[in-house]
Every structure is written in structure tokens, then in C-alpha cells.
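> Attaching a predicted model along with its sequence, questions to come.
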Amino acid sequence: MTTTVSVMKRISGNNIVSPLGFKAAGIHCGIKYKKHDLALLVSEVPASVAGVFTTNAVQAAPLLVTKEAVKKMGKMQAIIINSGNANACTGKQGMVDARLMQVETAEKLGISPNLVGVASTGVIGELMRMEPIVKGIHKLEPNSQLEGSIHFSQAILTTDTITKNTAYCALIDGKEIIIAGTAKGSGMINPNMATMLGFITTDANVESVHLQAALKSVTNLTFNAITVDGDTSTNDMVLLLANGMAGNVTLTPAHPDWEVFVQALHAVSQDLAKMIAKDGEGATKLIEAEVKGAVSDEEARKIAKTVVGSPLVKTAVFGCDANWGRIIAAVGYSGATVDPDAISIQIGKITVVEKGEPIEYSEEKLISYLKQPEVKIVVQLSQGSGQGKAWGCDLTYDYVQINATYRS
């Protein structure tokens, strides 16, 4: 009997070590003044690995080292991450430092350096101070307890105000598998990928080639559907490790439970993506745009992301200004196929435009709705069957303050 999505559910704990065979740790090593800044994630056995990476042509040294490891091995057993310094635009020395992090981690764990991924986040253009990092690597003691997971999620943060964690379980071949994720991201967010790091673990048994296809498809619907400020960074990635310790039959797209696995992966990724958007630097509100009736799903997602990325829409939401003209303008300049006379718009449950014509509504009720912590905008195009969503946040005074003083 084919498993259905009813066997997928979110679980308590929400931590990166919830799947069997994973351990994590995070410490303060001295890159930052006092906050945790060095993290380690380890699988008991080499895991199948998939990765998606920034589309910025300028790519940081750790990202290049990790891409090489993913391509060469198709397996990964550990990921070492630092915050406080991006090790980006650091030339030949940056590559030397990233490889040193890889080698030192491998030495500590007694594994091949090719099984170690490296990730960094923080200030661009400054050389790493490697002495505290190397010493810190050898002080890390990963464990499978909640404490290790909490410290891990804290150590990867930069301007984030909260840690971002989630986990789901699902039945595969009658066996429970778990998919869990931890991410960081708050500003310089406009993936295809942006200043975000995402780490996803699962004890499901999946070969790397199929894991990569699943992650890529899910990323387009989740991590690539968020924007905070339209900037795409140099460092960022999502890595997915599947160690197979749940003992299920190897998953492929031909397996009757394949879609259950993909939907659980989608749920983890969407949770993390929305947490990143909601925690945008200085943000007070999460904005969700849903587009229906586009000529294709791709165009629907394009329009949705344009709406949540519009500075004028974002500032209107911040100011509780019921200015739907900014929304329809963003739809129009998105580059997608639209008919102005067919566009309808709802903010919350209040219709403000129908078939291109303004509709009378209670501005008082709409302003009251816009004061809520989550604002939903629905755009109906009546052009086809395409649909898609995107998430962003409001643009506030604090965003300017945070980024005006980031280095000082």
C-alpha cells in the first residue's frame, strides 16, 4: 500500500540531530567578541550529500572547497562552520585557510578531508584569524543532545535575532525517517542563494544523485522564493546529508514513498525559508504573496517574489499604508505575462482590486489587518493555471541602522 502524506508530521525538539546518527556542537572560539562563532555537524557514517550554492559570480573560498567536495565524493560526513568572517574576496590565502579548516576537522574526526564541508559567514574582505579557529576545532565535542544542537544553531548566526530550526518525521517502507534543518539568514537575502546557510539532515537512505534532484526542486519553491533586500551574497549554501541509518530501502523517484520524502523535505525547507524572511534585519512583519492564474508556475513565483521584494510594498506594509497601487505596479514590472484588466488583488481577505477595477473597502479594517505580524497578499491574474508563493518582510528604520553600522 502506498504511503500518503498523512504519515508526515512536524515533531517536537526541532533540532538538527533529531535524525539517527547525527551529532552537533557550537562554541565561542574568538572570532566574535563573546558569542558562539564555530560550529560542527557530524554524521556517524559517511552520508549522501546534496548542495545548492549562491549564484553570485564572486564566490567565497569555503564555498568553493565545499562544492569541490560534494562533486568529488558524493558523500560527506562533517561540516565545519564559522560566523563573524565570510572568508570571501580573500584571494589565495582564503583558499589556504578554508582548506586548513577542512583538514583540521578531518584530523580531529579521523576521516578523509574530502568528507568535510566548510562554510563561513560574516564580514567580506577580511583575512581569517586562523589560530583561534584551529584551536576551536579541536575543542569542539559534538553530541546528539539538544544542547549540542542549540549551540550549533547559535554559532552560525550573524545579525539574526533568533535561531531557526525545524524537523519532520514520515513513514517510509513502514519505518520512521526524520528530516531536520537549521539555518541562518537575516540580511543580504535574495536567493538564488543569498546570505543564508542551511543545513538539513536525514536518516533516510537516498543516493546522492536523487538527493540532489530533490533538493534542487524543493529549493526553487522555498529558499529561492524569499527576499529581504534584493542582495545576493558570496557565501551561501544549503547542504543536505542523508546517512541511511533509518534502514529503509534506498529511495529513488520510482519508490512508492518518494513523494512523501520530497514533501517532508519541502516542509523543512519552507519552514526555514519563512523563518529567514520573518527575521529579516529590522523586520516587524512577514509578507506572503500568493499568485494564482499565471501562465506558468515559474511566472507566478516570479511575480510573487517581485511583490514581496518591492521596496515600496515593503515600506507600505511597515507603515500600515493600504496602498495597493504599489502591489499592482510590482506585478506589472515583474516581466511576467499579465493583462491589467484581468488582475484582482486581495490583502488578507479584503478585495481591493477586481478585474483591474478598484473596489470599495473599509480602509479602517485594512489598516487594522496590516498591523498584524503576518500579512498575506493574493494576486489573481486569470491568465492560466500557474500558481506560486514567495515570502519577504517589511522594510524598517532598523534595517538601515543595522546595515549602516554593520562593520562598526
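Here it is on my side, so go on.
> C-alpha only now, for contacts and for neighbours.
Noted.
> how about the strands of the stretch 51-200 of the chain, start to end?
Counting by DSSP state E, counting those that start in this stretch, residue ranges of the strands within the stretch 51-200 of the chain are 75-85, 116-123, 164-172, 175-185, 196-202.
> Ok, the stretch 201-350 of the chain next?
In the stretch 201-350 of the chain, strands defined by DSSP E, counting those that start in this stretch lie at 237-242, 286-294, 344-347, 350-354, listed in chain order.
> Could you say which of these is packed most deeply?
Between the strands of the stretch 201-350 of the chain, the one whose residues have the most neighbours on average, counting mean count of other C-alpha atoms under 10 Å, is strand 237-242 (a mean of 26).
> Quick one: list the elements packing against that strand.
If you count contacts as 3 or more C-alpha pairs under 8 Å, 6 or more residues apart in numbering; DSSP states H and E, strand 237-242 packs onto strand 38-53, strand 196-202.
> helices and strands around the longest one, which ones?
Think strand 38-53. Using 3+ C-alpha pairs under 8 Å, 6+ apart as the contact criterion, the elements in contact with strand 38-53 are strand 22-27, helix 61-73, strand 75-85, helix 130-139, helix 146-155, helix 208-221, strand 237-242.
> thinking again about what came up before, for the strands of the stretch 51-200 of the chain, which one sits closest to L41?
With C-alpha to C-alpha as the measure, strand 75-85 is the member of the strands of the stretch 51-200 of the chain nearest L41 (5.2 Å).
> Taking strand 237-242 as reference, get the angle to that closest one.
150 degrees (axes from the mean of the first three to the mean of the last three C-alpha atoms, to 10 degrees).
> Dump the strands of the stretch 201-350 of the chain into JSON lines; add distance to Q154 as well.
Below are the strands of the stretch 201-350 of the chain laid out as JSON lines (distance: least, C-alpha to C-alpha, whole Å):
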{"stretch": "strand 237-242", "distance to Q154": "17"}
{"stretch": "strand 286-294", "distance to Q154": "22"}
{"stretch": "strand 344-347", "distance to Q154": "35"}
{"stretch": "strand 350-354", "distance to Q154": "39"}
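> Nearest to N85, out of these?
In terms of C-alpha to C-alpha, the element of the strands of the stretch 201-350 of the chain nearest to N85 is strand 237-242, at 15.6 Å.
> I'd like to check the angle between that closest one and strand 38-53, please.
Comparing the axes of strand 237-242 and strand 38-53 via the same axes, to 10 degrees yields an angle of 100 degrees.
> Next, the angle from strand 237-242 to strand 22-27.
140 degrees.
> list the helices and strands the helix or strand encompassing W391 packs on?
Under the assignment given by DSSP states H and E, the secondary-structure element containing W391 is strand 386-393. Identification of packing neighbours for strand 386-393 by 3+ C-alpha pairs under 8 Å, 6+ apart yields helix 258-278, strand 286-294, helix 297-309.
> returning to what we had before: for P46, which of the strands of the stretch 201-350 of the chain is the nearest?
Of all the strands of the stretch 201-350 of the chain, it is strand 237-242 that lies closest to P46, at 8.8 Å by C-alpha to C-alpha.
> put this beside the first:
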Amino acid sequence: MSDEWLVRLCPDGEPPRPGCSAVTIAAATEALGPGPVAWAAQLAPGMTEEIIRQVPEHGGGPAPFDTLRRSVESSVLAALAGFRHGIPVASAVVPKEALEGGREFARRAIPLDRVLRGIRLGHAALHRALMEVIGDDPDEVRRVSELLFGYADVHASTLAEEYIAERDRWVGSTAAQRRRVVEDLLAGRPVEAEAASRVLGYDVRSPHTALILSAADARTAPQVLQRLAAELAGTSGSLAVPASESSLWLWVGGPLAEARAGGPPKVAVPPGVRVAAGPPAAGIEGFRRSHLGARAAESIGISRGAVWCDYADVRVVALCTADPEQATWFVRETLGPLAADDERVAELRQTLRAYLAAGRSLQAAATDLHVARNTVTYRVKRAEELLGHPVAEDRLEVQLALEIAHWLPPRRSPRRRSAPLEAMYVHTPD
């Protein structure tokens, strides 16, 4: 058995943080070593994106992405351990994270054929990646290909059994009925308001503020999100719907929804938890509108590392980045060298943004940035040099491009493509 290629596996650059649990990572590290584990962590996000691209039902935001990524990453680790230790197909075991993912797919009513297609796509992507690193040993290529085919068959059949069992448990439950009503409301399907309110135990005709609570670490106890949801709702009517093991959708009605327009409530957000808030809106259409706004705020808030992100603060950016590719082109073409991924250039962008937001007042921008007025003068002048024209020309477009650049900074890892505008900036040497 020639598996030197496996022992030598290592990531290209710094890998992202593993998505699997600490227990799974520890067991995989003991079985494989740190290099192959980090390689799997780097490979999994790209595989996840490819599956969602071809099977969009698996997507729907950061929480579904993380669920699928954990399933993919754990499956890659299980396959590598099988290759390393010669585990026969008959003894192959589907990892815990993949089984949890299958149960969530059932609760989300993703059709089983689409779930199985996702498994096939994932194993095909893993096979391609393995063929690139194994080398020219035909015996090892044959061994790995045969084992991977067998593992994929076990994976698909086991997950199908788990999916069907969970679907049967879920379909008749009250939680399933509530989730179906929520999905109908969010999809814009015709729903009778009184009947929906009765099933949900929440008046969908009232004013709403939708929030999305999510934990950066999937190991965060669901009770943490539930307690935070209760604190945010206070004494107002509310509806909390678990979206995944690490994400919860919340609608708060009544006076609190109206008060939310003035800023976030005085509630301490636990470490490792993020909150995204949609715009206050009323009725069935408002139920959907506020949640979609919260989704947009969640995506932008994650890219910014924000603990609390309110749609009211990012709605212009949300509108401008609805088409990420067009937004990327817009920033590059509008800012030119001022879009460079460089700390000094980023400082110029920040200063120019503050200057324009202050109505082109040097003193107001200096006060806002806590720097000297002359510093603002110098930076604005330097920014205009990089722009190639005075900022007064095309001011609206420049201001929009700066706003996008401020809220959606690039990600440094070339393998992590989930951020909408990670490739936004022109890269220049220091």
C-alpha cells in the first residue's frame, strides 16, 4: 500500500478553521496527522460551494452553508482515514456530522434525490482532488478509486435511511407544521393570515422585526440562542424557529418592533454569537420583508465580523451587492488603485469615506476619525491622486464604492470563496 502521498498532504497556505467538532478533529488528527486534517479543512469550503452551485436547495445562507460544510469535511476526513488504514467498504462508517446534516436536510424538506445528488457531487469533487495529489502510481489510483466508490455507496445508502427516518418523525410534528407555514410565508405563497397565526402562535398581521441569531461555533448549545431570543423579545409577542443547529430565526412583534428602529436593544450578546436585524415591517408581506433584510444583514455582518448588524445600517450596501460580480467590477472600475488590498490604501479609503459622509468637511472628518485636520487633508489629497481625479467628480459613484469596500472587506485566504466580494480589490505589492 503506497500512501506516502496521504502522509505528505498539507494545505496551500493557512487553512480556514475546521468546521467539524473538536472531538472529530482530535480523532482525525490522531489517525492522519495534522497536515491531512488541515488539507481537508481547506478543501471542504470549495466543495461545499460547488455542491450548492449545482444543487441550490442546499443553500440559503451562512447556517445551511456551515451545516453542509461540516458534513463534507467530516466525509473527507473519514475517507482519508479509510485510505490510510485500509478500512474495507463493509466496515465503513458515516461520520456523525454527515448524519446530522442528513437529518437537517429532511427537516428542511430538501428532496431526497437532491440530497443524494449532493453526495455524488461531493465524492466526485473529492476524487478529482485526490487524483491531483496521488501521483502516477496506477495501483494506488485504482485502490483509492475503488475504495472511494464503495465509501460513497455506503454514505448514500446510510444517509438515505437516516433521512427517511427523520422525515417520518418530523412530518407529523408541531414543529414541522410551524416550519412549513414559515417557509410558505417566506416564499411568498398565498397564506391565510388567521390560520397561519393559529399554527404559529404568533400574529402574522402585526408589526414585525425579524432577527437571525447564529453561533460561529456549531458546538454552541441551542439554549444559548434560545435565551438570547427570549431576552430580545422581552414581553412582546414573538416567534422563534430553529433554522439549524447553530442558527435561529426570530420575529418580534408589537412595541419592540417599533422601538427597534432606534437601534439595538440593551441586550448583551453572548461571546461567539451574532445577531442580524431586518427592517421593521407589518403584516404577512412585512414578515417576509423583514426576514429577507435580516438575511442580507447577516451576510454583510459576517464578512465584517460584526456582532450586531442592522439592515438599516447596510441597506445601501445590500442593494449594491445583490449582484456580487457586478459590485466587484463597480468597485474596481470606480476606485482603481484606491481599491488596492493594502493597509495604507485602506486607511485612505476610510478617511475619504468619512470626509464625504461629513459633507466634505475636513474638521468634521478629523473629529470623527480622531486625527488632526492636516492628516485628513493629506489623506484626501493622496486618495484623489490614486483616483486620478478630484473627488467632486463622480462623487455619488465614489461614495457608493467606498461604502461597499468598507462593509465588505476582502478575505485573505484564496480558497475561501464564500464572501461575496473576496476578490474585490486589486492586489499590489507593498
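Received, thanks. Please read all numbers here as calculations on a predicted model, not as lab measurements.
> Could I get the TM-score for this pair?
Taking TM-score structural alignment, normalised by the length of structure 1 as the basis, the two superposed chains have a TM-score of 0.30; 214 aligned residues with a C-alpha RMSD of 7.4 Å.
> in a strand, that's where L211 of structure 2 is, yeah?
Yes: in this structure, L211 of structure 2 lies within a strand as judged by DSSP: H, G, I helix; E, B strand; the rest coil.
> which of the helices and strands packed on strand 386-393 of structure 1 sits most buried?
Ranked by mean neighbour count, these are led by helix 297-309 with a mean of 26 (mean count of other C-alpha under 10 Å).
> what is the orientation angle of that one with helix 208-221?
Here helix 297-309 of structure 1 runs at an angle of 50 degrees relative to helix 208-221 (the same axes, to 10 degrees).
> if we compare the helices and strands packed on strand 237-242 of structure 1, which one ends up closest to V123 of structure 1?
Comparing those by their distance to V123 of structure 1 (C-alpha to C-alpha), the top pick is strand 196-202, with 13.4 Å.
> And that closest one, what does it pack against?
For strand 196-202 of structure 1, the contact count by 3+ C-alpha pairs under 8 Å, 6+ apart identifies strand 175-185, strand 237-242 as packing neighbours.
> what's the first one packed up against?
Under the contact criterion of 3+ C-alpha pairs under 8 Å, 6+ apart, strand 175-185 of structure 1 touches helix 146-155, strand 164-172, strand 196-202, helix 258-278.
> Now tabulate the ones you listed in JSON lines and tack on distance to E357 of structure 1.
Supplementary listing: these in JSON lines, determined by distance: least, C-alpha to C-alpha, whole Å:
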{"stretch": "helix 146-155", "distance to E357 of structure 1": "48"}
{"stretch": "strand 164-172", "distance to E357 of structure 1": "41"}
{"stretch": "strand 196-202", "distance to E357 of structure 1": "40"}
{"stretch": "helix 258-278", "distance to E357 of structure 1": "31"}
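> Figure out which of these is closest to A294 of structure 1.
Nearest of those (C-alpha to C-alpha): helix 258-278, 21.6 Å.
> List the contacts of L369 of structure 2.
Contact partners of L369 of structure 2, counting by C-alpha atoms under 8 Å, 6 or more residues apart in numbering, are T351, A354.
> What's the separation between it and L396 of structure 2?
Shown here: L369 of structure 2 relative to L396 of structure 2, a distance of 21 Å by C-alpha to C-alpha, to the nearest Å.
> for D313 of structure 2, same thing?
From D313 of structure 2 across to L396 of structure 2, the span is 18 Å (C-alpha to C-alpha).
> Burial check on the closest residue to T375 of structure 2 other than its chain neighbours, number of neighbours?
The spatial neighbour of T375 of structure 2 that comes closest, neighbours along the chain excluded (C-alpha to C-alpha, 6 or more residues apart in numbering), is A366 at 7.8 Å. Using other C-alpha atoms under 10 Å, A366 of structure 2 is surrounded by 20 other residues.
> need the next SSE after the helix or strand hosting A366 of structure 2, C-terminal direction.
Secondary structure assignment for A366 of structure 2, by DSSP H and E: helix 362-369. Later in the chain than helix 362-369 of structure 2, the nearest helix or strand by DSSP H and E is helix 373-387.
> Show me what counts as buried in that next one.
R373, V376, T377, R379, V380, K381, R382, A383, E384, L386, L387 (16 or more other C-alpha atoms under 10 Å).
> So the third one sits against A365, correct?
Translated: T377 of structure 2. No: in this structure, T377 of structure 2 is not within contact of A365 by C-alpha atoms under 8 Å, at 9.8 Å.
> Next one: the nearest residue to N82 of structure 1 once chain neighbours are set aside from Y369 of structure 1, what distance?
The spatially closest residue to N82 of structure 1, leaving aside those adjacent along the chain, is L38, at 4.5 Å (C-alpha to C-alpha, 6+ apart). Between L38 of structure 1 and Y369 of structure 1 the computed distance is 41 Å (C-alpha to C-alpha).
> The two: which is more packed in?
Neighbours around L38 of structure 1 and Y369, counted as other C-alpha under 10 Å, are more numerous at L38. The numbers are 30 against 19.
> if I look at that one, how far off is E68 of structure 1?
Counting by C-alpha to C-alpha, the separation of L38 of structure 1 from E68 of structure 1 is 22 Å.
> now S149 of structure 1
Remark: distance between S149 of structure 1 and E68 of structure 1 (C-alpha to C-alpha) = 27 Å.
> between the two, which one's more packed in?
S149 (29 against 14).
> isn't that one right up against F22?
No: taking C-alpha under 8 Å as the definition, S149 of structure 1 is not a contact partner of F22, at 9.9 Å.
> need the strands for structure 2, in chain order.
All strands of structure 2, identified by DSSP state E, fall at 207-215, 238-244, 247-253, 273-277, 281-282, 308-310.
> what angle sits between the third one and strand 238-244?
Going back to what we said before, that points to strand 247-253 of structure 2. Strand 247-253 of structure 2 runs at 170 degrees relative to strand 238-244, counting by the same axes, to 10 degrees.
> which helices and strands does strand 247-253 of structure 2 pack with?
Contacts of strand 247-253 of structure 2 with other secondary structure elements, assessed using 3+ C-alpha pairs under 8 Å, 6+ apart, are made with strand 207-215, helix 222-233, strand 238-244.
> Tell me what angle the second one forms with strand 207-215.
This points to helix 222-233 of structure 2. Between the axis of helix 222-233 of structure 2 and that of strand 207-215 there is an angle of 150 degrees, by the same axes, to 10 degrees.
> Tell me the helices and strands packed up against helix 222-233 of structure 2.
Identification of packing neighbours for helix 222-233 of structure 2 by 3+ C-alpha pairs under 8 Å, 6+ apart yields strand 207-215, strand 247-253.
> what's the longest one packed up against?
Contact partners of strand 207-215 of structure 2 among helices and strands, from 3+ C-alpha pairs under 8 Å, 6+ apart: helix 222-233, strand 247-253, helix 255-259, strand 273-277, strand 281-282, helix 283-304.
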